[in-house]
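Engineer: have a look; sequence and predicted model below, questions after that.
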Amino acid sequence: MNKFVAIVGSNSNKSTNRELLQYMQKHFQNQAEIELVEIKGLPIFKKSADRFVPQEAKDIATKIEAADGVIIATPEYDHSITAALTSALAWLSYGIHPFVDKPVMITGASYGSLGSSRAQSQLRQILDSPELKARIMPSSEFLLGHSLQAFDEDENLKDPNEVKQLDGLFKDFVQFVNISKQLNNANVVNKHKAEQFSWDKD
């Protein structure tokens, strides 16, 4: 059985993105082992002369490296991902590079009708950057709109069409992860390039 890390892309104590990942953890427990990972304990990203990386970021990196794949649930603020998620991804590409060639599924929930569509698009671009270079599942979006009303009292998704779509996307992600395991011939080179990359150099 595959083991996935599910990153809550918010530092809010009450987040419907956390609820979505908790639902996925329970709903797909017979298909994969999903561990929720919080970013709210991370400090705001800051470069330092000694390239210091906080232990919290190193611990998350270790979990990502050991996982078969990563699921990220992002809210949308001002048409973008949260500052907390931006900062977390910066730490996870600063001297450590756990995302290189790692299969990633992007999901998201928002209070409005668009379901974090712009934030998900932005997150794709960030994950494809030279420092991160994740392997993002193509042609897939799970956009949970009106998320405050999306779950019942048992924390299950109410809309059967949403459940059906998520079931299909998750099944595709499992297949994507299994295929990706055969596509790591350039992983050593890709990781080296990520480690050598710097925006400070010409």
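Structural biologist: Arrived safely. Numbers count the residues shown, from 1 in each chain.
Engineer: C-alpha only now, for contacts and for neighbours.
Structural biologist: OK.
Engineer: what sits against the most centrally placed residue in the chain?
Structural biologist: With the centre of the chain defined as its mean C-alpha position, the nearest residue by C-alpha atoms, centre = their mean is Ile72, 2.3 Å away. Counting by C-alpha atoms under 8 Å, 6 or more residues apart in numbering, Ile72 makes contact with Ala6, Ile7, Val8, Gly9, Val104, Met105, Ile106, Thr107, Gly108.
Engineer: of the residues you listed, which is the nearest to Phe170?
Structural biologist: Met105 (8.4 Å; C-alpha to C-alpha).
Engineer: could you look up the SS state of that closest one?
Structural biologist: Under DSSP: H, G, I helix; E, B strand; the rest coil, Met105 falls in the strand class.
Engineer: surely it meets Val70?
Structural biologist: Yes: using C-alpha atoms under 8 Å, Met105 makes contact with Val70 at a distance of 6.3 Å.
Engineer: which neighbours do the two have in common?
Structural biologist: With contacts taken as C-alpha under 8 Å, 6+ apart, Met105 and Val70 have no neighbour in common.
Engineer: wait, is the residue nearest to the centre of the chain part of a strand?
Structural biologist: Yes: per three-state DSSP, Ile72 lies within a strand segment.
Engineer: quick check: Ala119 vs Gly9, distance?
Structural biologist: For Ala119, the distance to Gly9 equals 11 Å [C-alpha to C-alpha, to the nearest Å].
Engineer: anything in contact with each of those two?
Structural biologist: In contact with both Ala119 and Gly9: Thr74, Pro75, Ile81, using C-alpha under 8 Å, 6+ apart.
Engineer: can you pull the contacts of the last one?
Structural biologist: For Ile81, the contacting residues are Gly9, Thr74, Pro75, Ala119, Gln120, Gln122, Leu123, taking C-alpha under 8 Å, 6+ apart as the criterion.
Engineer: all helices of the protein, in order?
Structural biologist: Ranges of helices within the chain are 16-27, 55-66, 83-91, 117-127, 160-180, 187-196, based on DSSP state H.
Engineer: in CSV: the ones you listed, plus mean neighbour count and distance to Ala134.
Structural biologist: Output for the helices of the chain, formatted as CSV (neighbours: other C-alpha atoms under 10 Å; distance: least, C-alpha to C-alpha, whole Å):
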stretch, mean neighbour count, distance to Ala134
helix 16-27, 21, 20
helix 55-66, 16, 11
helix 83-91, 20, 11
helix 117-127, 19, 5
helix 160-180, 16, 11
helix 187-196, 15, 10
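Engineer: put this next to the previous one:
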Amino acid sequence: MKKFIAIVGTNAKKSTNRTLLQYMKKRYAASAEIEIVEVAGLPLFKKTKEMLVPQYAKEIAQKIDVADGVIIGTPEYDHSIPAILSSALAWLSYGMHPLLDKPVMITGASYGALGASRAQAQLRQILDSPEIKARIMPSSEFLLGNSLKAFDEDGNLNDQEQSEQLDGLFKDFLLFTDISNQLNHANVTNEKEMNNFSWDEGSSRREEEK
């Protein structure tokens, strides 16, 4: 059985993105073990000379390292992802690279009608950056709009079509993780590039030596 880490991309105490990930954990329990991880509690990202990383960020990184894939649920604030999620991803690419070539599925729930579509697009760009290089499942956006009305009292999705769409995407993600394991021929090279990356200069040491 596959093991996935599901990251709640907000520090809000009540979040429909958390509810969505909890729904996925329950609905797909027969196919995968999904552990929900909160970014709440992480400090805002700040570079230091010693490259100090919060212990909690290290713990999240360790969970991601041993997982088969990652699911990220993001809300949308002013057409972007929350600052706490951006900060968490910065910590997870600061002297460590748990998301390198890691399969990632993105979901998003919002109170509006668009279902965090712009935030998901921004998140894809961040995850594809040279400092992170995650492997995001293509054409896989799950956009849950009007999310305050989307769940019943038991935390299940009210709309059958939305449930079926999510079912299909999750099956694709299971397959995507298998395919990703066969696409790691460049992993060693990618790791070397990551190790050569310099946060101080924003470039690789290799480039600095030219």
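Structural biologist: Good, I have the coordinates. Bear in mind the structure is a predicted one, so any value in this text is a computation, not a measurement.
Engineer: circling back: what is the nearest of the contacts of Ile72 of the first structure to Glu35 of the first structure?
Structural biologist: Among those, Ala6 lies closest to Glu35 of the first structure (C-alpha to C-alpha), at 5.9 Å.
Engineer: before we move on, the earlier item: quick one: closest of the helices of the first structure to Lys133 of the first structure.
Structural biologist: Nearest to Lys133 of the first structure among these is helix 117-127; the distance by C-alpha to C-alpha comes to 5.9 Å.
Engineer: thinking again about what came up before, most widely separated two among the contacts of Ile81 of the first structure?
Structural biologist: Using C-alpha to C-alpha, the two most remote members of the contacts of Ile81 of the first structure are Gly9 and Gln122, lying 13.1 Å apart.
Engineer: wait, His146 of the first structure touches Ser116, no?
Structural biologist: No: look at His146 of the first structure against Ser116 with C-alpha under 8 Å: they stay out of range, at 10.4 Å.
Engineer: between the two, which is the more surrounded one?
Structural biologist: Ser116 (28 against 16; other C-alpha atoms under 10 Å).
Engineer: excluding its backbone neighbours, what's nearest that one?
Structural biologist: Of all residues not flanking Ser116 of the first structure in the chain, Glu76 sits nearest, at 4.8 Å (C-alpha to C-alpha, 6 or more residues apart in numbering).
Engineer: measure the one you found to Gln122 of the first structure for me?
Structural biologist: The value you get for Glu76 of the first structure to Gln122 of the first structure, if C-alpha to C-alpha is used, is 10 Å.
Engineer: among the shared contacts of Ala119 and Gly9 of the first structure, which one sits closest to Lys193 of the first structure?
Structural biologist: Closest approach to Lys193 of the first structure among those (C-alpha to C-alpha): Ile81, at 26.0 Å.
Engineer: which position in the second structure aligns with the closest one?
Structural biologist: Under the alignment defined by TM-score structural alignment, Ile81 of the first structure corresponds to Ile81 in the second structure.
Engineer: any of the contacts of Ile72 of the first structure buried? List them.
Structural biologist: Of the members of these, the ones counted as buried by neighbours, 16 or more other C-alpha atoms under 10 Å, are Ala6, Ile7, Val8, Gly9, Val104, Met105, Ile106, Thr107, Gly108.
Engineer: Asn11 of the second structure reaches Val37, doesn't it?
Structural biologist: No: using C-alpha under 8 Å, Asn11 of the second structure is not in contact with Val37, being 11.1 Å away.
Engineer: who touches both of these two?
Structural biologist: With C-alpha under 8 Å, 6+ apart, Asn11 of the second structure and Val37 have no common neighbours.
Engineer: returning to that earlier point: mind listing the shared neighbours of His146 and Ser116 of the first structure?
Structural biologist: Counting by C-alpha under 8 Å, 6+ apart, the common neighbours of His146 of the first structure and Ser116 are Ala109, Ser110.
Engineer: before we move on, back to that, distance check, the residue nearest to the centre of the first structure against Ile106 of the first structure.
Structural biologist: 5 Å.
Engineer: would you check that Ile7 of the second structure makes contact with Ile36?
Structural biologist: Yes: when contacts are counted by C-alpha under 8 Å, Ile7 of the second structure is listed as touching Ile36 (6.0 Å).
Engineer: need the contact list for Ser163 of the second structure.
Structural biologist: Residues in contact with Ser163 of the second structure (C-alpha under 8 Å, 6+ apart) are Leu157.
Engineer: separation between it and His79 of the second structure?
Structural biologist: Noted for Ser163 of the second structure: a distance of 25 Å to His79 of the second structure, by C-alpha to C-alpha.
Engineer: one more: Ser147 of the second structure?
Structural biologist: Distance from Ser147 of the second structure to His79 of the second structure, by C-alpha to C-alpha: 16 Å.
Engineer: so what's Ser140 of the first structure closest to, chain neighbours aside?
Structural biologist: Leu169 is the one closest to Ser140 of the first structure (C-alpha to C-alpha, 6+ apart), at 6.9 Å.
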